[in-house]
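Undergrad: Below is the structure, and that's it, no one-letter string:
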C-alpha cells in the first residue's frame, strides 16, 4: 500500500456511512482498495465481491464463535482428522463423511453412537456438532445426568416449559453418557418430554456405552421406554455408528 495515498472526501464519506450501518468490515475492505494504487487492475465485480466477502466473513466468524460457546462442547476443537481412518478403530468412515455434511440434520433424523469406553464417542460426536455449527446450526451438547438435573431444577424454578421449549428449538441436541443415570418415573417423564418435543423435526445424538438392545431396561417405567425408544431408535428416522475399536487412551500412550 502506498503511504502517500489518502482517501478523498467522497471515499471518507462512504467509509463513515458504512460504519454507521455497522458494516465496518466493508468499510475496512473499501478503504484498503481505495489506498491500493493497483486496485483498478481488477474488474469491478471482483473488487466488490472482495468487499462484501470481507464483511460476511467477519459476521460469520462472530456468529460461529457465539454458537460454539452456547453449544458447551466437551471438545470445542474436535475435528474429523486422519485418525478416523485408522483401521484399528473399526469405524464406518463413509457414513461419518456423509454425516459431516449435516444433511441428516436438515431431515430431522437422529444419530445413535454406541461403543466401548474410551473409543472416542464423545470426541466424534463433538466433531459432528462442530460440522453443524459451521453451517450455523444451533447445537447443545450435554451429559444425560446434567440434563436430568437441569430439568429438575427448571421444574423447581417454574421454568420447566421454557427449558423444554428451548431444547425443542435446537437444530441438534447431543446427549452423552446415556444409560449412566437412573431413570425413575420422573426422569422417564422428563426424557420423554425432551425427545417428544424434537421428534420428527429436530435431530438428536444419543451417545452411550451400552448397546441399543439394552436401552429398554434402563427405564424404570416401561411405558415411557416404549414411547422414547420408538422416537429415537426407529431405523427410518435414525442412523447408527458403532465404535468398538481400540481405546483412544491406550493409543495415545
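TA: In hand now; what should we look at? Bear in mind that the values here come from a model prediction, so they are computed numbers and not experimental data. Residues are numbered from 1 along each chain as shown.

Undergrad: hey, let's count contacts and neighbours off CA atoms from now on
TA: Will do.

Undergrad: buried set for the one helix or strand residue 32 maps to?
TA: For residue 32, the element it lies in under DSSP states H and E is helix 24-34. For helix 24-34, the neighbour count (16 or more other CA atoms under 10 Å) marks 24-31, 33-34 as buried.

Undergrad: could you point out which element follows it?
TA: Scanning onward from helix 24-34 (DSSP H and E), the first element met is helix 44-71.

Undergrad: what angle separates that following helix from helix 24-34?
TA: 150 degrees (axes from the mean of the first three to the mean of the last three CA atoms, to 10 degrees).

Undergrad: Second structure follows, compare the two:
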C-alpha cells in the first residue's frame, strides 16, 4: 500500500476528513528516521490511511454507544452454552459467520441474554 502515489482521486478524502489522526501521523512520520526514505506521497498516503481507520473506529464506538447495549464488549467466544439456555452452538456459529449479511437477509434474535 505504501508504494501508491497520491492522485486527484484522493482529494475527496482531504475534503471529508477533519484530519486529527492525519496530523498526529504526519508529526510521527516527521520525527521517525525510518520514514526518511519514503516518498512524500507515501507519507501522505500513510497518514490518510491512519485518519480513515481512526474515523471508522470512532464511528463504530459511536454506534455501539447509541445502541445502548448492556455489554458492548460482548463477543461470540464468550457465550456460555449451559443446559436450559436453548442455544444451539452450530446455529450460533453459522450466524457468526455473517453469511446472512452477504445475502442481505435481516436477522432478529429474541430472548433472554442471561
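TA: Yep, that arrived. It should be emphasised that the depicted structure is a prediction, and the values quoted were computed from it without experimental measurement.

Undergrad: before we move on, the earlier item: which of the buried residues of helix 24-34 of structure 1 lies closest to residue 205 of structure 1?
TA: The nearest member of the buried residues of helix 24-34 of structure 1 to residue 205 of structure 1, counting by CA to CA, is residue 25 at 36.5 Å.

Undergrad: In structure 2, what residue corresponds to the closest one?
TA: In structure 2, the residue matched to residue 25 of structure 1 (TM-score structural alignment) is residue 21.

Undergrad: For its match, which residues are in contact?
TA: Counting by CA atoms under 8 Å, 6 or more residues apart in numbering, residue 21 of structure 2 makes contact with 47, 50-51, 54.

Undergrad: now do 7 Å
TA: By CA atoms under 7 Å, 6 or more residues apart in numbering, the contact list for residue 21 of structure 2 reads 50-51, 54.

Undergrad: for residue 62 of structure 1, same thing?
TA: By CA under 7 Å, 6+ apart, residue 62 of structure 1 lies in contact with nothing.

Undergrad: again, but for residue 15 of structure 1
TA: By CA under 7 Å, 6+ apart, the contact list for residue 15 of structure 1 reads 27, 31.

Undergrad: Look at residue 239 of structure 1 and give its secondary structure.
TA: Look at residue 239 of structure 1: counting by DSSP: H, G, I helix; E, B strand; the rest coil, its state is strand.

Undergrad: quick one: what's aligned to it in structure 2?
TA: Using TM-score structural alignment, residue 239 of structure 1 lines up with nothing in structure 2.

Undergrad: And residue 54 of structure 1, by the same measure?
TA: In structure 2, the residue paired with residue 54 of structure 1 according to TM-score structural alignment is residue 50.

Undergrad: thinking that match is in contact with residue 22, fair?
TA: Yes: Residue 50 of structure 2 lies in contact with residue 22 (CA atoms under 7 Å); the separation is 6.4 Å.

Undergrad: what separates residue 95 of structure 2 from residue 60 of structure 2, distance-wise?
TA: 20 Å (CA to CA, to the nearest Å).

Undergrad: If you could redo that for residue 85 of structure 2, that was the one I meant.
TA: For residue 85 of structure 2, the distance to residue 60 of structure 2 - CA to CA - is 30 Å.

Undergrad: and the closest residue to residue 23 of structure 2 other than its chain neighbours, how many residues sit next to it?
TA: Nearest non-adjacent residue to residue 23 of structure 2, counting by CA to CA, 6 or more residues apart in numbering: residue 47, 7.6 Å away. When counting by other CA atoms under 10 Å, one arrives at 22 neighbours for residue 47 of structure 2.

Undergrad: Counterpart of residue 97 of structure 2 over in structure 1?
TA: In structure 1, the residue equivalent to residue 97 of structure 2 is residue 101, according to TM-score structural alignment.

Undergrad: any idea whether that match is helix, strand or coil?
TA: coil.

Undergrad: which secondary structure element contains the spatially closest residue to it that is not a sequence neighbour?
TA: Nearest non-adjacent residue to residue 101 of structure 1, counting by CA to CA, 6+ apart: residue 131, 7.3 Å away. Using DSSP H and E, the element containing residue 131 of structure 1 is helix 121-134.
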